[in-house]
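>>> need a structure here:
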Amino acid sequence: MVDHTLLAPEATRDDALACVAEAVDLGVYAVCLSPSMLPIDTGAVTPCVVAGFPSGKHHSLVKASEARLAVDSGAREIDMVIDVGAAVAGLYDEVFADVLTVREAIGADVVLKVIIESAALLAAVGPEAVAETSRRAAQAGASLVKTSTGFHPAGGASVQAVEVMRAAVPASVGIKASGGIRTAEAAADLVAAGATRLGLSRSRDVLAGFPDD
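All right, here's what the predicted structure looks like:
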C-alpha cells in the first residue's frame, strides 16, 4: 500500500538513489520522486513521479507534457496536482478538464493519482468541495484520488477527508492518503477510513509500528 516518497526540492540524485534502495529494502509498492530524477532504475518497485507539483497552477497542457515525458522516461504512475483554486471557486468543469487532459496524454494503462489538497478545500469551502472534486476527478479518469501534496500550509491527510473521498467515488477508484503521516496509528486510522494507498516519507518509522505478521 505504500508509496515511499522523496519530493524535497533540495533532494539530489544520490538522495533519490538512496530512497529507491530503501524502498526496495522495505518492500513497498512504489517510490514517488520528482520527474527530474528520471530515468532511474527502481528494480521491482513501481516508479512514480509527480506532475504540476506542488502548486497545481501549471497550465493543463504543461502538466500533460510533463506527465507524458515522465512516462516516456520510465514512470508507471503519475501523481498530478489539480488547480485547487478552481475547486475552491466551484469551477468543477475546469477540474474535470485538467485531469482529463493529463489522462489523455499518458494513456489508459498508466495509474493516475489526482491530488486535491483536501485540507485546503475543507478549510476554504467544506466537505462538499472535497466530495465534488473527487467525483469529477474520478469521472475524468483518475485511478486514485489523493488527499495532499504534503506541502500546503493547510495540512495533509485526515480521516475526515478520506471518509468523504471514499464515499464520493466508486469502489474501483482508490484513495491515497498522503501528507503528515508519521505514525503507524495515524496510518491505520486512514486505512480504516478507506485509504487504499499511503504516501509516506518516513516509511521505515511508520511500518516499524505494525506487527511483522
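>>> from here on, contacts and neighbour counts on C-alpha atoms
Will do.
>>> Identify the residues contacting Val20.
Listed by C-alpha atoms under 8 Å, 6 or more residues apart in numbering, the contact partners of Val20 are Val31, Thr42.
>>> Next: the one 10 residues further on.
Residues in contact with Ala30 (C-alpha under 8 Å, 6+ apart) are Val2, Asp3, His4, Ala23, Val45, Thr46, Pro47, Cys48.
>>> how near is it to Leu121?
Distance check for Ala30 against Leu121: by C-alpha to C-alpha, to the nearest Å, it reads 27 Å.
>>> quick one: Val49 is in a strand?
Yes: membership of Val49 in a strand is supported by DSSP: H, G, I helix; E, B strand; the rest coil.
>>> Would you agree it is in contact with Val81?
No: counting by C-alpha atoms under 8 Å, Val49 does not reach Val81; the two are 11.5 Å apart.
>>> List of residues touching stretch 157-174?
Residues beyond stretch 157-174 that count as contacts (C-alpha under 8 Å, 6+ apart) turn out to be 118-119, 122, 127, 130-132, 134-135, 138, 142-145, 147-148, 175, 177-181, 189-190, 193-197.
>>> now do 6 Å
Ala131, Arg135, Ser143, Leu144, Thr147, Ala177, Ser178, Gly179, Leu190, Ala193, Gly194, Thr196 (C-alpha atoms under 6 Å, 6 or more residues apart in numbering).
>>> and for comparison, fold this next one:
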Amino acid sequence: MTELTSASVARMIDHTLLKTDATPQEVAALAVQAQKFGTFSICISPNMVPTVPELGAVKLATVCGFPSGKHTAAMKAAEAREAVAHGADEVDMVIDIGLLKAGNTAALREEIAAVKAEVPSPKVLKVIIESGALTDDEIVTACKASEEAGADFVKTSTGFHPSGGATVHAVELMAQTVGGRLGVKASGGIRDWATAVAMVEAGATRLGVSATEAILAGAPA
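Predicted structure coming up:
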C-alpha cells in the first residue's frame, strides 16, 4: 500500500457532526473545517442539510433511518428523497438489523433497494450494518444483501449503538466480502491517526470521524 499522508487520509474522511444538539452555526463551522482539512465530505443530520453553506469541492453526506434503523422502508426512502432534493450527494442508511437477525434477508434487500431508488447514481448510498452487533455470518449476509440491492458502500457503525464502533476485524471481513465492488466505510470510535491507518490497511476506503483534526495532527511529518 502507498504510504498514507495527512492529505491522502483527509480525502477519505467524511467529517461528521451527528450529535442531537448540533446547531446551524456548528454545521457552518464544520463546513469551514472540512475545506481547511481537505476532507472528502461533511456528514450531518438530515434537517441540517438545507442549512449548509457553499462547500466548494467538499461533498455533502447525510443519514437516514438514523440511528436505530427501526423505520419503515418507505420512511427511509422518503428521508433519502428529501435529502437528495436538498442537495445531499451521499446518504448513509441504517438497516433494520432485526430483519437480519430474523433471517429475513429478502426484506432487508427490499429496504436497501427502496432507498437506493431515491439515491440514483452518481449519488452514493452507504449501508450501515452496525457490525458490532452482528456475528461474522451476519456481517457477510448484510454485505451481500447490500450489494444485491445496489448499494455503493457498506459501513460499519452509527457510532450510537452500545455494541461499539468499527473494528479491524469487521472491516477486513466486509472488505473481503464485497471484494472491491463496493466501498467500505469504517466509522465509530476512530479518534487517532494509528486507528485510522489500521482501518485503511484493513480495507476501509472511507472513514467517518468527528475527531478529524486530532487524527490528521497525528500524521507523520
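>>> Can you tell me which of the contacts of stretch 157-174 of the first structure is closest to Val95 of the first structure?
The shortest approach to Val95 of the first structure among those belongs to Arg135, at 10.2 Å (C-alpha to C-alpha).
>>> okay, and stretch 67-79 of the first structure goes to which residues in the second structure?
Across the second structure, the stretch matching stretch 67-79 of the first structure (TM-score structural alignment) is residues 80-92.
>>> And for stretch 21-33 of the first structure?
Stretch 21-33 of the first structure covers residues 32-44 of the second structure once aligned (TM-score structural alignment).
>>> Which parts of the second structure are helices?
With DSSP state H as the criterion, the second structure has helices at 6-10, 24-37, 73-85, 97-101, 105-116, 136-148, 168-178, 193-202, 212-217.
>>> Would you reformat the ones you listed as JSON lines and include distance to Pro67 of the second structure?
Shown next, in JSON lines, are the helices of the second structure (distance: least, C-alpha to C-alpha, whole Å):
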{"stretch": "helix 6-10", "distance to Pro67 of the second structure": "25"}
{"stretch": "helix 24-37", "distance to Pro67 of the second structure": "19"}
{"stretch": "helix 73-85", "distance to Pro67 of the second structure": "12"}
{"stretch": "helix 97-101", "distance to Pro67 of the second structure": "11"}
{"stretch": "helix 105-116", "distance to Pro67 of the second structure": "15"}
{"stretch": "helix 136-148", "distance to Pro67 of the second structure": "17"}
{"stretch": "helix 168-178", "distance to Pro67 of the second structure": "19"}
{"stretch": "helix 193-202", "distance to Pro67 of the second structure": "22"}
{"stretch": "helix 212-217", "distance to Pro67 of the second structure": "21"}
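>>> Map Lys176 of the first structure across to the second structure for me.
For Lys176 of the first structure, the residue aligned by TM-score structural alignment is Lys185.
>>> thinking that match is in contact with Ala202, fair?
No: counting by C-alpha atoms under 6 Å, Ala202 is not a contact partner of Lys185 of the second structure; they are 11.0 Å apart.
>>> So these two - more neighbours on which side?
Ranked by neighbour count (other C-alpha atoms under 10 Å), Lys185 of the second structure and Ala202 place Lys185 first, with 29 against 21.
>>> who touches that one in this structure?
Counted by C-alpha under 6 Å, 6+ apart, Lys185 of the second structure has contacts Lys155, Ala204, Arg206, Leu207.
>>> And for the counterpart of the first one in the first structure, the neighbour number?
When you say that, I think you mean Lys155 of the second structure. In the superposition onto the first structure, Lys155 of the second structure corresponds to Lys146 when matched by TM-score structural alignment. Residues within reach of Lys146 of the first structure, counting by other C-alpha under 10 Å, total 32.
>>> circling back: any idea how far the match of stretch 21-33 of the first structure is from the chain center?
Centroid separation between stretch 32-44 of the second structure and its chain, computed with C-alpha atoms, centre = their mean, to the nearest Å, is 14 Å.
>>> Same question for stretch 50-64 of the second structure.
Relative to the mean C-alpha coordinate of its chain, stretch 50-64 of the second structure is positioned 14 Å out (C-alpha atoms, centre = their mean).
>>> Between the two ends of it, what distance do you get?
When the termini of stretch 50-64 of the second structure are compared using C-alpha to C-alpha, they are 15 Å apart.
>>> Show me which positions of that stretch end up buried.
Judged by neighbour count (16 or more other C-alpha atoms under 10 Å), stretch 50-64 of the second structure contains these buried residues: Val52, Val58, Lys59, Leu60, Ala61, Thr62, Val63, Cys64.
>>> Check stretch 12-20 of the second structure too.
Across stretch 12-20 of the second structure, burial judged by 16+ other C-alpha under 10 Å covers Met12, Ile13, Asp14, His15, Thr16, Leu17, Leu18.
>>> go on, stretch 61-76 of the second structure?
Buried residues in stretch 61-76 of the second structure (16+ other C-alpha under 10 Å): 61-67, 69-71, 73, 75-76.
>>> got JSON lines for these, with distance to Val127 of the second structure too?
As requested, those are exported to JSON lines (distance: C-alpha to C-alpha, whole Å):
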{"residue": "Ala61", "distance to Val127 of the second structure": "13"}
{"residue": "Thr62", "distance to Val127 of the second structure": "12"}
{"residue": "Val63", "distance to Val127 of the second structure": "10"}
{"residue": "Cys64", "distance to Val127 of the second structure": "10"}
{"residue": "Gly65", "distance to Val127 of the second structure": "10"}
{"residue": "Phe66", "distance to Val127 of the second structure": "11"}
{"residue": "Pro67", "distance to Val127 of the second structure": "12"}
{"residue": "Gly69", "distance to Val127 of the second structure": "11"}
{"residue": "Lys70", "distance to Val127 of the second structure": "14"}
{"residue": "His71", "distance to Val127 of the second structure": "14"}
{"residue": "Ala73", "distance to Val127 of the second structure": "13"}
{"residue": "Met75", "distance to Val127 of the second structure": "16"}
{"residue": "Lys76", "distance to Val127 of the second structure": "12"}
